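Q: Predicted model follows, preceded by the sequence.
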Amino acid sequence: MTRPARRSVVAPSIQEIVSFLGSLCPLLAPTAPPASANPNLHVGSPTDLVEQIYVVPQLSCSLLTALPSHKRALLISAAPLFDTPPIAFDWKTPAHRLLSQLLEKQIALYVLPLSYAAAPEGYDACLAEAIGFHEALPLCVTGAEQQFKLVVFVPPQATPDVHRAAAEAGAGTIGEYTYCSFQALGKGTFLPSERANPAIGKRGQLEEVEEMRLEMIVPRHALLAVIEAVKEAHPYEEVAYDVYPLHNVGAPYGRGRKVRLEKPMAFDDLLSTLEQALDLGPACRLRYTPPDPQIANAGVTHLAVGIGTGSCNDLLGAAHEQKIEVIIVGGTSPSDWIGVPPPVLVDIGFLPSVAPGLRRLSDKLRQVFGGRGVKIEYAF
């Protein structure tokens, strides 16, 4: 079976990309409806089309100076320009100058919400994985991810390819099992129009074909990536699929990640591991509270990680209650260091802490929007 040529695709709008980013971020707690439909879109119009995406930890003059003027570009940043929206502008203020450059170059700006830290593949999870803690669990559990069921109808001979593509994009995981699916053979009908380019049959002629009904569970954060992977692997010009919301309890999510090491690790070895795993250069100096002699001599067994959000008090409190010995964070405030009880606090800096999550986000954006002609670049 030859695959028909796809119809020309249109570049996605900012709203489509914002909706995708929202699907990655869990709702940590009930909140009042935002005053704006897109509160994290700081510059740009939702209807604007996007051909270039830059994923960055934070904006800088050197970054914006290097970027060309691009009416169809979107910057996705981990850090906002302003803590609160300004009511007046002073061109001598660095943040206001950056805003001026964005407007001059007509580049849109979206700031990732803090809830991305708690996402199943967000900042905290990716930081733990980058350090080498692959079996880490949420430190502060606040909910469970919504699950969906994807049903797609596939020619029998193409089913293995579509099944594999969906599983590799994140579908079909149930507990410790992957590639889980249900498949049933049935009959499908279709009548191609005069403008169609059918892989099977002829235009204007009703066709009956054998098709496989392929069902797989998909977590919310992977849904759009799975759909795009299925479309790419499917031989039909138009792919028939259904998405059903489920009441199944998905994987837990929340702030921070915790892990119990099989063998205790010396504190100095832990610091060396952080420097090597995160490629911390001379500019990224580790800050930490001195460990007590017991930890220094016996080694560390219970650790936690999480990015800082201006204040790490919630993470520190949870780590203290759960008898965590060392917590690794990215970005602290002065109050975090006042009278710090156990655990030992290690600050790796904000930029190194969000880098693994932003790299993963760049890959996800390529999965979903790369096939629509969008170029995605991660700029550290």
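A: Yep, that arrived.
Q: CA only for contacts and neighbour counts going forward, please
A: Noted.
Q: For V300, which residues are in contact?
A: By Cα atoms under 8 Å, 6 or more residues apart in numbering, the contact set of V300 is L261, P264, M265, A266, F267, E325, V326.
Q: let me redo that: R260
A: With Cα under 8 Å, 6+ apart, R260 has these contacts: T301, H302, L303.
Q: So the second one sits against V326, correct?
A: Yes: with contacts counted by Cα atoms under 8 Å, H302 reaches V326, the gap being 6.9 Å.
Q: Would you mind telling me which of these two has the busier surroundings?
A: Legend: neighbour count by other Cα atoms under 10 Å for H302 and V326, higher for V326 (27 against 20).
Q: Pretty sure that one sits against L303.
A: Yes: here V326 reaches L303: they are 5.0 Å apart, a contact under Cα under 8 Å.
Q: Tell me which residues are up against stretch 34-44.
A: V18, L102, L103, Q106, I107, A108, L109, Y110, V111, L112, P113.
Q: quick check, the first one in a helix?
A: The one in question is V18. Yes: assessed by DSSP: H, G, I helix; E, B strand; the rest coil, V18 belongs to a helix.
Q: Compute the distance between it and E208, please.
A: 40 Å (Cα to Cα, to the nearest Å).
Q: Of the two, which one has the most company?
A: V18 (18 against 13).
Q: packing partners for the longest helix belonging to the chain?
A: Assignment by DSSP state H gives helix 350-369 as the longest helix of the chain. When contacts are defined as 3 or more Cα pairs under 8 Å, 6 or more residues apart in numbering; DSSP states H and E, helix 350-369 packs onto strand 52-56, helix 123-131, helix 223-233, strand 300-307, strand 326-330, strand 375-378.
Q: Including distance to P80, could those go into TSV?
A: Putting the helices and strands packed on helix 350-369 into TSV (distance: least, Cα to Cα, whole Å) gives the following:
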stretch	distance to P80
strand 52-56	11
helix 123-131	16
helix 223-233	26
strand 300-307	15
strand 326-330	16
strand 375-378	17
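Q: So which of the ones you listed is nearest V151?
A: V151 sits nearest to helix 223-233 of all these, at 10.2 Å, using Cα to Cα.
Q: and that closest one with helix 350-369, angle?
A: 40 degrees (axes from the mean of the first three to the mean of the last three Cα atoms, to 10 degrees).
Q: One more to weigh against that first structure:
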Amino acid sequence: MATLKEIVDLVHGWYPPRTAESWDAVGLVWGDPEHQVSKVMFAVDVTPEVAAEAAAWDADLLIAHHPLFLKPVHGFAATTPKGRSLSTLVKTGCALLTAHTNADQALGGVSEAMATALGLADQEPIIPTPAEPLDKLTVAVPADAAAIVRAALAEAGAGSIGDYDFASFTSTGQGRFRPLAGAEPTIGTIGTIEEVEESRIEVVLPRTRRRDVVTALKAAHPYEEPAYDVVELADAEVAPGGTGRIGTITPVTLEEFGAQVAAALPETYHGVRVGGDPTRRIRRVALCGGAGDFLLDRVLHTDADVYVTSDLRHHPAAEFLEKDGPALVDVAHWAAEWTWLPVVAERLRDAVGSGLDTRVSTLVTDPWTMRL
């Protein structure tokens, strides 16, 4: 068992809300962070039926992939389906947390889960996520104050590298300066050149923390006018995760691969649609969980033999196939993203340990209900 805040912190650690698209609405929708959570249900969509299932199971938290309120609302009256859904959860004390585009690209996220479900080996992102922009700050400080300044920089967010923090480099040398009229020097006298044993401290920091780090530096530094510089580092690395996935399978025909996809994903009336020569040899597979037509041009220039995604439209799909690129497999949006639910459920269960019960909803919330 854990508090709601502890679970939210875990989920946000795996799928940071800052990585969500600007138009998205992710995070804790409702719930008391201090409440204890012993039962967590997972679903793609928050529908009245899913909310009723969570309530009937006495869930303390529903984690959903799709936001319930993607657009701002001024209330959630039970006269609408969305309002009924949230009202049901509120009545039974079931909190609601959503992880949408922040879960799409991440390690252990939607596209990776789908790729694993389809048996892809040697998985890589189609578009790697750029690493967070970094700065490097260098400052000279009297040697006896170096420890204080290093600590202040670290507390403000500098010096975190991977699984390490308080990382810095210090070298020693001589600082020279002459206080002028109007100065109030910590060391030295007006009009006299002063030489001081100083430490040169170098730290790396997220660019988003620049203002906080510089402010902390000035507050901790003993000099009236500290000498420092900030340099923007080149984006030489990529962050873990990225958009879509591409990997390798044991070679099969396109027709056989389509059957494998249908068998690996939850069944829906939408089914699996395939575009291309049924006898084509398939070894390299590109995919994107959810609606992935925005990647068509990028996939065309990979070595993929087939691209698997959802919500493909007639004209973009036809034009893509006319270019003699990869074949296409179009699957139900809900089915593709459902593959993530067991993954995050197991991850949360392992992180919290005994006392946490999880349940993955199998209610099919794909909008298509008949195929004639």
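A: Alright, I've got the coordinates. If you're wondering where the values come from, they're calculated on a predicted model, not measured in any experiment.
Q: TM-score, when you put one on top of the other?
A: Comparison of the two superposed chains (TM-score structural alignment, normalised by the length of the second structure) gives a TM-score of 0.60, and 261 aligned residues with a Cα RMSD of 3.4 Å.
Q: re earlier: out of the contacts of R260 of the first structure, flag the one nearest to Y253 of the first structure.
A: The nearest member of these to Y253 of the first structure, counting by Cα to Cα, is L303 at 17.6 Å.
Q: can you map out the strands along the stretch 51-200 of the second structure?
A: For the stretch 51-200 of the second structure, applying DSSP state E, counting those that start in this stretch gives strands covering 61-64, 95-98, 121-124, 127-130, 134-142, 169-177, 194-206.
Q: The following helix or strand past the longest one maps to which residues in the first structure?
A: Read in the C-terminal direction, the helix or strand following strand 194-206 of the second structure is helix 210-220, with elements assigned using DSSP states H and E. Aligned by TM-score structural alignment, helix 210-220 of the second structure corresponds to no residues of the first structure.
Q: Could you list every helix and strand in contact with helix 210-220 of the second structure?
A: helix 146-155.
Q: In the first structure, what range does the helix it packs on match?
A: Going by TM-score structural alignment: helix 146-155 of the second structure matches no residues.
Q: Check which residues of that helix are buried.
A: Neighbour-count burial for helix 146-155 of the second structure, counted by 16 or more other Cα atoms under 10 Å, picks out A146, V149, R150, A151, A152, L153, A154.
Q: which among these gets closest to V231 of the second structure?
A: Set against V231 of the second structure, the nearest of the buried residues of helix 146-155 of the second structure by Cα to Cα is L153 (15.6 Å).
Q: Can you get me a residue count around T268 of the second structure?
A: 21.
Q: What's the match for L75 of the first structure in the second structure?
A: By TM-score structural alignment, L75 of the first structure lines up with L62.
Q: Run a quick neighbour tally on that match.
A: Other residues near L62 of the second structure come to 26 when the count uses other Cα under 10 Å.
Q: could you list every residue that touches it?
A: So L62 of the second structure contacts V40, M41, F42, A43, A54, C94, A95, L96, L97 (Cα under 8 Å, 6+ apart).
Q: conserved subset of those in the first structure?
A: Retained contacts for the contacts of L62 of the second structure in the first structure, judged by both residues aligned by TM-score structural alignment, their matches' Cα atoms under 8 Å, are V40, M41, F42, A43, C94, A95, L96, L97.
Q: Quick one: buried ones out of the residues you listed?
A: Neighbour-count burial (16+ other Cα under 10 Å) is assigned, among these, to V40, M41, F42, A43, C94, A95, L96, L97.
Q: Give the aligned range of stretch 115-130 of the second structure in the first structure.
A: Using TM-score structural alignment, the residues of the first structure aligned to stretch 115-130 of the second structure are 128-143.
Q: Please pick the buried ones from the contacts of V300 of the first structure.
A: For those, buried by 16+ other Cα under 10 Å: M265, A266, F267, E325, V326.
Q: got the contact list for the second one?
A: Taking Cα under 8 Å, 6+ apart as the contact definition, A266 of the first structure lies against I295, A296, N297, A298, G299, V300.
Q: my read: the fourth one touches D268, true?
A: This means A298 of the first structure. No: A298 of the first structure is beyond contact range of D268, at 11.8 Å (criterion: Cα under 8 Å).
Q: Show me which of the buried ones among the kept ones among the contacts of L62 of the second structure is closest to E194 of the second structure.
A: Nearest member of these to E194 of the second structure, counting by Cα to Cα, is L97, at 59.6 Å.
Q: Now check the first structure for the residue matching the closest one.
A: By TM-score structural alignment, L97 of the second structure lines up with Y110.
Q: List the contacts of its match.
A: V18, N40, L41, H42, V43, L74, L75, I76, S77.
Q: and what of T47 of the first structure?
A: Going by Cα under 8 Å, 6+ apart, the list of residues near T47 of the first structure reads S13, I14, Q15.
Q: Then P46 of the first structure?
A: S13, I14, Q15.
Q: got the residues you listed as TSV, with secondary structure and neighbour count columns?
A: Listed next are the contacts of P46 of the first structure as TSV, based on DSSP: H, G, I helix; E, B strand; the rest coil; neighbours: other Cα atoms under 10 Å:
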residue	secondary structure	neighbour count
S13	strand	17
I14	helix	24
Q15	helix	17
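Q: Could you see which of the residues you listed carry over to the second structure?
A: Shared with the second structure, among the contacts of P46 of the first structure: S13, I14, Q15 (both residues aligned by TM-score structural alignment, their matches' Cα under 8 Å).
Q: of those residues, closest to T93 of the first structure?
A: I14 (27.9 Å).
Q: The aligned partner of that closest one in the second structure and S354 of the second structure, how far apart?
A: In the second structure, I14 of the first structure lines up with L4, judged by TM-score structural alignment. With distances taken as Cα to Cα, L4 of the second structure is found 16 Å from S354 of the second structure.
Q: for T309 of the second structure, same thing?
A: Taking Cα to Cα, one finds T309 of the second structure at 36 Å from S354 of the second structure.
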